[in-house]
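[1] after the sequence you'll find the predicted model.
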Amino acid sequence: MALRRALHFVFKVGDRTRTARFYREILGMKILRHEEFEEGCKATCNGPYDGKWSKTMVGYGAEDDHFVAELTYNYGVGEYRFGNDFLGLTLQSSQAVSNARRLGWPLTEVGEGLYLVEAPGGYRFYLLDKEQPKSDPVQKVCLATSDLKRSIHYWSSLLGMKVMEECVEKKSVLMGFSDTQCKLELQDIGASVDHGTAFGRIAFSCPREQLPDIEALMKKENQKILTPLVSLDTPGKATVEVVILADPDGHEICFVGDEAFRQLSALDPSGNELLDKAMAADKSDEWFAKHNKQKASA
């Protein structure tokens, strides 16, 4: 399955301004593209919401060869309840550690040369205090599982990931489609996985011709399909086809046709400006403060 590649993880954000500051000024990522939408996504990219929302892709480099973050912001939703499903994203960047110290962002040492920092809303990031590599600094995404053996079967036998490392002590496994990509770490938490309302989604690409096969295999194996194969239109950009799955613990997984996605995900030089413009135009925080109200909690 070497033609499959890890793309991004979707984070729901309640405070877009503070979140943008965290990714830009603490992690040192760039705004790769930004889009505004008037209604919910057919593939529920922004969660189970039908209203206005935005999508901002941030990362250390082009989406063709970097694992990035997709930040989805639902207008009017100020916070989301966390579960125990997302355990953290690990990246290598002494510059990010330095940025956090310099700007006074809370930083906790959790191991030798390893620091924990939280994005607004509570998402955990682990920073390796080593020089940022020229390749992708993002190393792995860690998700919880209630049954490690079952999860390994699903991700390896059904989705084609390679088992790269197992740790009996941590009850975890490191998996991936290739050595050069961001890896997926699964850790057995010995309890049911709770996704809260902040649940995210991990995305991968594959050749477009593989999408029907993935869907057919999941049907044959009686696995959950959240969104059957569907086309998503983005005005002025490529139309992509996706199928959304859920693993045995309910983690959402998106597979998208690689050929069209490479066109859709092209770097937009105006992304930074578009995000800043949207944040400036969003007066919702002021409105809620003026009326002594709080934004909805998802």
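    Received the coordinates, thanks.

[2] make it CA atoms for all contacts and neighbour counts henceforth
    OK.

[3] Gly83 contacts Gly196, correct?
    Yes. Counting by Cα atoms under 8 Å, Gly196 is a contact partner of Gly83 at 4.4 Å.

[4] what's the closest non-adjacent residue to Tyr115?
    Nearest-residue entry for Tyr115: Glu109, 4.3 Å, with adjacent residues in sequence omitted and distances by Cα to Cα, 6 or more residues apart in numbering.

[5] try this one side by side with the last:
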Amino acid sequence: MAESVPVVPSADLLEWPKKDKRRFLHVVYRVGDLDRTIKFYTECFGMKLLRKRDVPEEKYSNAFIGFGPEESNFVLELTYNYGVTSYDIGTGFGHLAIASTDVYKMVEDIRAKGGNVTREPGRLEGGKSIVAFLKDPDGYTFELIQRGLTPEPLCQIMVRALGMRILRTVDRSKYKYKLAMMGYADETATTALELIYNYGVSEYTKGNGYAQIAIGTDDVYKSAEVVKLVIEELGAGKITRQPGPILGINTKITSFLDPDG
């Protein structure tokens, strides 16, 4: 029997995200060689393989990997589809960022292991942080950011553009882009979402490599109602899976697309 969903007035719904204990759980993307990617992330980044499974009846394997347990840390879910060796990453997904106490040393270690460093360590013009950029074997970009010890080394997800709060905004008109950092807590203590708007660009290609970001919530039904309300208000976005349990596991989910797809 389907679970009944309580009807909640709109005003109460809009207050719900402020009370909900949310956090980013994981980001999902597809890779062409799962073992190769696991080896690169563990040896070059220092991540740990948390769990791995093979689902032959559905012709895919996946692995969860990160700097700490899934119960408390943001992690990566890597998916390998049988027989698919490469993906189109598209232009909408930007990069993931990793915090390090010594970016220079980390870059040299990664280079020694065959990593593709695309920007040497240094300060961005107009910025204060020391950063570097590199690509993994599938072409996904990672930013390395120098900062002190942090409980969440996997610190940023950058996409080009939910109950989050704006942590800070920056308008870099000289370079023709704006950025906003959004999240559920201070960006130095948890994973933040970095949104980039490039002047004059209104559309990006989605590709087929990046899949989704997962967010934890205390009540998936209430959260889905909030999403529905905001989608109706904006006239953009789409709920792709109604809230409900996943057969075989004690988890309830809903899925949706934001206005950029």
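    It's in. As the structure is a prediction and not an experimental result, all values here were calculated from the model.

[6] need the TM-score from the superposition.
    The TM-score (TM-score structural alignment, normalised by the length of structure 2) is 0.78; 220 aligned residues with a Cα RMSD of 1.9 Å.

[7] look up how far Gly200 of structure 1 lies from the nearest residue to Leu159 of structure 1 once chain neighbours are set aside.
    Counting by Cα to Cα, 6+ apart, Ile214 is the residue found nearest to Leu159 of structure 1 once chain neighbours are left out, at 7.8 Å. Per Cα to Cα, to the nearest Å, Ile214 of structure 1 is found 21 Å from Gly200 of structure 1.

[8] looking at those two, which has the bigger crowd around it?
    Comparing Ile214 of structure 1 with Gly200 by other Cα atoms under 10 Å, the one with more neighbours is Gly200, at 23 against 18.

[9] hmm, that one is touching His8, no?
    No. In this structure, Gly200 of structure 1 is not within contact of His8 by Cα under 8 Å, at 10.4 Å.

[10] so Thr190 of structure 2 touches Cys155, yeah?
    Yes. Between Thr190 of structure 2 and Cys155 there is a contact under Cα under 8 Å: 6.3 Å.

[11] map Lys238 of structure 2 across to structure 1 for me.
    Using TM-score structural alignment, the equivalent of Lys238 of structure 2 in structure 1 is Lys224.

[12] isn't its match up against Asp249?
    No. Counting by Cα under 8 Å, Asp249 is not a contact partner of Lys224 of structure 1; they are 10.4 Å apart.

[13] coming back round to it: and for the residue nearest to Tyr115 of structure 1, the neighbour number?
    The number of residues near Glu109 of structure 1, taken as other Cα under 10 Å, comes to 12.

[14] likewise the one 3 residues further on?
    Neighbours of Glu112 of structure 1 under the rule other Cα under 10 Å: 8.

[15] Asp179 of structure 1 too?
    The number of residues packed near Asp179 of structure 1 is 11, by other Cα under 10 Å.

[16] so it, which of the three states?
    Three-state assignment for Asp179 of structure 1 (DSSP: H, G, I helix; E, B strand; the rest coil): coil.

[17] find the nearest non-adjacent residue to the aligned residue in structure 1 for Thr190 of structure 2, please.
    Structural alignment (TM-score structural alignment) places Thr190 of structure 2 against Gln181 in structure 1. Computed as Cα to Cα, 6+ apart, the closest residue to Gln181 of structure 1 that is not its neighbour in sequence is Ala6, at 6.6 Å.

[18] what's the answer for Glu25 of structure 1, then?
    Asn99 (6.9 Å).

[19] distance of that neighbour from Arg124 of structure 1?
    Per Cα to Cα, Asn99 of structure 1 is found 16 Å from Arg124 of structure 1.

[20] could you pull out the helices for the stretch 151-298 of structure 1?
    Using DSSP state H, counting those that start in this stretch, the helices of the stretch 151-298 of structure 1 run over 211-220, 258-264, 271-281, 284-290.

[21] trace the third one over to structure 2 and give me the residue numbers.
    Aligned by TM-score structural alignment, helix 271-281 of structure 1 falls on no residue of structure 2.

[22] contacts for that helix, please.
    Contacts with helix 271-281 of structure 1, where a contact means Cα atoms under 8 Å, 6 or more residues apart in numbering, come from Arg16, Thr17, Lys30, Ile31, Leu32, Arg33, His34, Glu35, Thr56.

[23] circling back to that earlier point, counterpart of the residue nearest to Glu25 of structure 1 in structure 2?
    With TM-score structural alignment as the criterion, Asn99 of structure 1 matches Asp109.

[24] Asn74 of structure 1 too?
    In structure 2, Asn74 of structure 1 lands on Asn81 (TM-score structural alignment).

[25] spatially nearest residue to the corresponding residue of structure 2 for Lys219 of structure 1 (excluding sequence neighbours)?
    Structural alignment (TM-score structural alignment) places Lys219 of structure 1 against Lys228 in structure 2. Excluding the flanking residues, the one nearest Lys228 of structure 2 by Cα to Cα, 6+ apart is Ile239, at 7.2 Å.

[26] now for the one you found, how many residues are close by?
    Ile239 of structure 2 has 15 neighbouring residues, counting by other Cα under 10 Å.

[27] what's near enough to touch it?
    Val227, Lys228, Thr254, Ser255, Phe256, Leu257.

[28] now for the third one: what does it line up with in structure 1?
    In other words, Thr254 of structure 2. Looks like Thr254 of structure 2 aligns to Val243 there (TM-score structural alignment).

[29] what sits against the closest residue in space to its match that isn't next to it in sequence?
    In this structure, Val243 of structure 1 finds its nearest non-sequential neighbour in Leu229, 4.4 Å apart by Cα to Cα, 6+ apart. The contact partners of Leu229 of structure 1, by Cα under 8 Å, 6+ apart, come to Leu211, Pro212, Glu215, Glu241, Val242, Val243, Ile244.

[30] take these and map them onto structure 2. Which survive?
    Using both residues aligned by TM-score structural alignment, their matches' Cα atoms under 8 Å, structure 2 keeps these contacts from those: Leu211, Pro212, Glu215, Glu241, Val242, Val243, Ile244.

[31] OK, contacts around the first one?
    Leu211 of structure 1 sits next to Leu229, Val242, Val243, Phe255, Val256, Gly257 when contact means Cα under 8 Å, 6+ apart.
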